[in-house]
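Peer 1: Below: sequence and its predicted model.
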Amino acid sequence: MTSIAFIGLGVMGSPMAAHLATAGHDVTGYNRSPGKDEPLRSAGGSAADSVAAAVTGAEIVCTMLPDTPDVDQVLTGPGGVFAHAKPNALIIDFSTIRPDSTQEFAEQAAQRGFRYLDAPVSGGQAGAAGAALSIMVGGAAEDFAAAGEIFDHVGKTVVHVGPTGAGQTVKAANQLVVAANIQALSEAVVFLDAYGVSLPEALDVLGGGLAGSKVLDQKRENLLSGTFDPGFRIDLHHKDLGIVSAAAREAGVVTPVGALVAQLMAAARACGDGGLDHSGLLRGVQRLSGRTDT
């Protein structure tokens, strides 16, 4: 049994922490918004009333937080992980944040005697609930090996992709591909609908050929029903595409499709769709095509 602190019990973090507790680990969770700890408690874990209380004595500290400033506050703040974790604790950041900030956090961690892995995930709420996440991990190989059992309890595809920051870089690429795929699917659905084609059958055919993808498999029902309960919110994907844009500019890389889909994601937020699942990009195509009143 490993003592684990899990900071961030939101849509993704809550089931991940619960899986670790169900596997028999001693998991203490903390979430800055109250009332999010019941799934962890039901799985046999416990909840703390502060980051400091959660991480004290923990061998592994996991974070799953919305954005770079949130990770910064939790790690480096006066009541944070760096100030209260035990020496040599392994910090695993499952959040999706800036690669350059990740490298800075890892350097600070090393200076304080901690180990650090960046391990952003893909798979959304369904992947977290089913312990089937894809996890892209950056950091030292020996730390990746030490965290193997933790990853196995929350993910299905776990790959060590390189040194510190590599995990976040691969996740940025993932988010570019997913956003472009959703946008293309949304345009295809509106195009097909304009010609009166039966959408279920059309998506069956597309899914069985080269146009098929996991994005189509997972977002099919959203696109058909026009309901967009969040598995991964437009607000968060907007943030991730900002990471892509900034990192690409720093590398001198041109991402024209990425730039376009980032603007379309921003437009969706501006129209009030930020809280919807990212498959809600369909609504933007419908608006542009004059095929909706919303």
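Peer 2: Sure, I can see it. Residues are numbered from 1 along each chain as shown.

Peer 1: rest of the way, CA atoms for contacts and neighbours
Peer 2: Will do.

Peer 1: longest helix anywhere in the protein?
Peer 2: The residue-count maximum for a helix in the chain (DSSP state H) belongs to helix 166-194.

Peer 1: so what secondary structure elements neighbour the helix or strand just after it?
Peer 2: Sequence-wise, the next helix or strand downstream of helix 166-194 (DSSP states H and E) is helix 199-208. Helices and strands touching helix 199-208, by 3 or more Cα pairs under 8 Å, 6 or more residues apart in numbering; DSSP states H and E, are helix 166-194, helix 214-225.

Peer 1: got the contact list for whichever helix or strand comes after the last one?
Peer 2: Proceeding N to C from helix 214-225, the next assigned helix or strand is helix 234-251, under DSSP H and E. Residues from elsewhere that reach helix 234-251, judged by Cα atoms under 8 Å, 6 or more residues apart in numbering: 66-67, 96-99, 172-173, 175-176, 179, 254-255, 258-259, 262, 265-266, 268-269, 273-278, 280.

Peer 1: one more time with 7 Å
Peer 2: Helix 234-251 is contacted from outside by 98, 172, 175-176, 254, 259, 262, 265-266, 269, 274-278, using Cα atoms under 7 Å, 6 or more residues apart in numbering.

Peer 1: Flag every buried residue along the longest helix of the chain.
Peer 2: Residues of helix 166-194 classed as buried under the neighbour-count rule (16 or more other Cα atoms under 10 Å) are 166-176, 178-183, 185-190.

Peer 1: what packs against that helix?
Peer 2: Here helix 166-194 touches strand 133-138, helix 214-225, helix 234-251, helix 256-270, helix 281-288, going by 3 or more Cα pairs under 7 Å, 6 or more residues apart in numbering; DSSP states H and E.

Peer 1: next one: the third one to chain centre, how far?
Peer 2: In this case it means helix 234-251. 13 Å (Cα atoms, centre = their mean, to the nearest Å).

Peer 1: quick revisit: now list the buried members of the contacts of helix 234-251.
Peer 2: When these are checked for burial by 16+ other Cα under 10 Å, the buried set is 98, 172, 175-176, 259, 262, 265-266, 269, 274-278.

Peer 1: Put this next to the first one:
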Amino acid sequence: MKVGYIGLGIMGRPMAANLLKAGYEVCVWARRPESLEPLKAAGATVAASPAELAGQVDVVFTNVSDTADVEAVLLGENGVIHGARPGLIVVDHSTIAAGASRRMAEKLAGQGIQMLDVPVSGGEQGAIDGTLTLMVGGEAEALEKVRPLLEVVGGTITHVGGPGAGQIAKTCNQMIVAQSLQAIGEAFTLAEAADVDPARVREALLGGFAYSRILEVHGQRMLDKNYRPGFKARLHRKDMGIALQTAAELGVATPGSAVATQFINALVGQDMGELDSSALVEMLRRLNKG
């Protein structure tokens, strides 16, 4: 299969690179020309627009920031829908609201284009290593056609359900991550206030029931104050906005997510939106210095 890739940021660039390394022909498009250069050097071809790209490939991957970006590259002027041939499959790795994803899937289906919503978890390192967790919404038939491609970028592939189901799974993931960061940050702040080494606390907890991958990876980030972004706080804020809006639409109470969102909001408000969301602990440290 010939592959098109749109969106070459922190996640998209290594994912597209892994497809190239696996031997697939890859055509790319990005809003920022400088994002294209590493992929061109690795052998990718470049399209002038999403529509032109769609006319050359069998599968289009999109990996952009938010709903408006996905709509623009898929349905906007010179979007994928205007250049695609019937039978094209769109695999959207972006994290957006499930309702918006369903609406776009319906519009594409009217032109004979299948769409899978496949948000990912695992951060930049998972994208580089090809070990991402993929949460798939859409038709099983389309998933099986693109499974060999997904196996290049992901270590775990779960078909959650129909259109939008992958986005719901990702929303749940982001809620758990945010609240876990909040809990770890509070624990470390408590340990510091009690004059106990939080690094030793983390070491003890890693061997017990409180173990989590977030405690292992992001707990170390908090100790080192290393907030080089694996996942930027401003994007986590966007995702938590989706979570709270979805909960409101469904009439579901999510108080823990609401509190964690306020700390992420504070990070962005303090000009730390480009840092990893594990920097949330810094808001707790500032709060407790008062």
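Peer 2: That came through, no problem. Small disclaimer: the values here were computed from a predicted structure and weren't measured.

Peer 1: hang on, the earlier thing: among the helices and strands packed on helix 166-194 of the first structure, which is nearest residue 35 of the first structure?
Peer 2: When these are compared by Cα to Cα, helix 234-251 sits nearest residue 35 of the first structure, at 21.6 Å.

Peer 1: Check the mean deviation of that closest one from the second structure.
Peer 2: By mean Cα distance after the TM-score superposition for the first structure, the fitted helix 234-251 of the first structure averages 0.5 Å away from its aligned residues in the second structure.

Peer 1: and which of the buried ones among the contacts of helix 234-251 of the first structure is nearest to residue 6 of the first structure?
Peer 2: Relative to residue 6 of the first structure, the closest of those is residue 98; by Cα to Cα it sits at 20.5 Å.

Peer 1: ok, then the element right after the host helix or strand of residue 105 of the first structure?
Peer 2: Assessed by DSSP H and E, residue 105 of the first structure sits inside helix 99-111. Next in sequence after helix 99-111 of the first structure, counting helices and strands by DSSP H and E, comes strand 115-118.

Peer 1: just to revisit the earlier point, could you redo the helices and strands packed on helix 199-208 of the first structure as CSV and give each row distance to residue 288 of the first structure?
Peer 2: Listed next are those as CSV, based on distance: least, Cα to Cα, whole Å:
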stretch, distance to residue 288 of the first structure
helix 166-194, 10
helix 214-225, 16
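
Peer 1: for these, which one sits closest to residue 11 of the first structure?
Peer 2: helix 214-225 (17.0 Å).

Peer 1: Superposed on the second structure, what's the mean shift for the helix or strand hosting residue 61 of the first structure?
Peer 2: Take DSSP H and E as the rule and residue 61 of the first structure turns out to sit in strand 60-63. When the second structure is superposed, strand 60-63 of the first structure averages 0.3 Å from its matched positions, counting by mean Cα distance after the TM-score superposition for the first structure.

Peer 1: Work out the gap between that strand and the centre of the chain.
Peer 2: 15 Å.

Peer 1: Correct me if wrong: residue 36 of the first structure contacts residue 9.
Peer 2: Yes. Taking Cα atoms under 7 Å as the definition, residue 36 of the first structure is a contact partner of residue 9 at 6.0 Å.

Peer 1: So these two - more neighbours on which side?
Peer 2: The residue with more neighbours, out of residue 36 of the first structure and residue 9, is residue 9; 27 against 19, by other Cα atoms under 10 Å.

Peer 1: hang on, the more buried one in a helix?
Peer 2: No. Per DSSP: H, G, I helix; E, B strand; the rest coil, residue 9 of the first structure lies outside any helix segment and is coil.

Peer 1: Next, count neighbours for residue 35 of the first structure.
Peer 2: By other Cα under 10 Å, the residues close to residue 35 of the first structure number 9.

Peer 1: ugh, wrong one, I meant residue 59 of the second structure
Peer 2: When neighbours are defined as other Cα under 10 Å, residue 59 of the second structure has 26 of them.

Peer 1: circling back to that earlier point, the longest helix of the first structure to helix 281-288, inter-axis angle?
Peer 2: 50 degrees (axes from the mean of the first three to the mean of the last three Cα atoms, to 10 degrees).

Peer 1: Average offset of helix 166-194 of the first structure relative to the second structure?
Peer 2: Looks like 0.6 Å for helix 166-194 of the first structure (mean Cα distance after the TM-score superposition for the first structure).

Peer 1: Show where that helix falls in the second structure, residue numbers please.
Peer 2: Alignment of helix 166-194 of the first structure against the second structure: residues 165-193, by TM-score structural alignment.

Peer 1: Centre of the chain to the matching stretch, how far?
Peer 2: Mean-position distance between stretch 165-193 of the second structure and its chain equals 15 Å (Cα atoms, centre = their mean).

Peer 1: One more: stretch 52-68 of the first structure?
Peer 2: Relative to the centre of its chain, stretch 52-68 of the first structure is centred 16 Å away, using Cα atoms, centre = their mean.

Peer 1: how long is it end to end?
Peer 2: 19 Å (Cα to Cα, to the nearest Å).

Peer 1: Much appreciated, bye for now.
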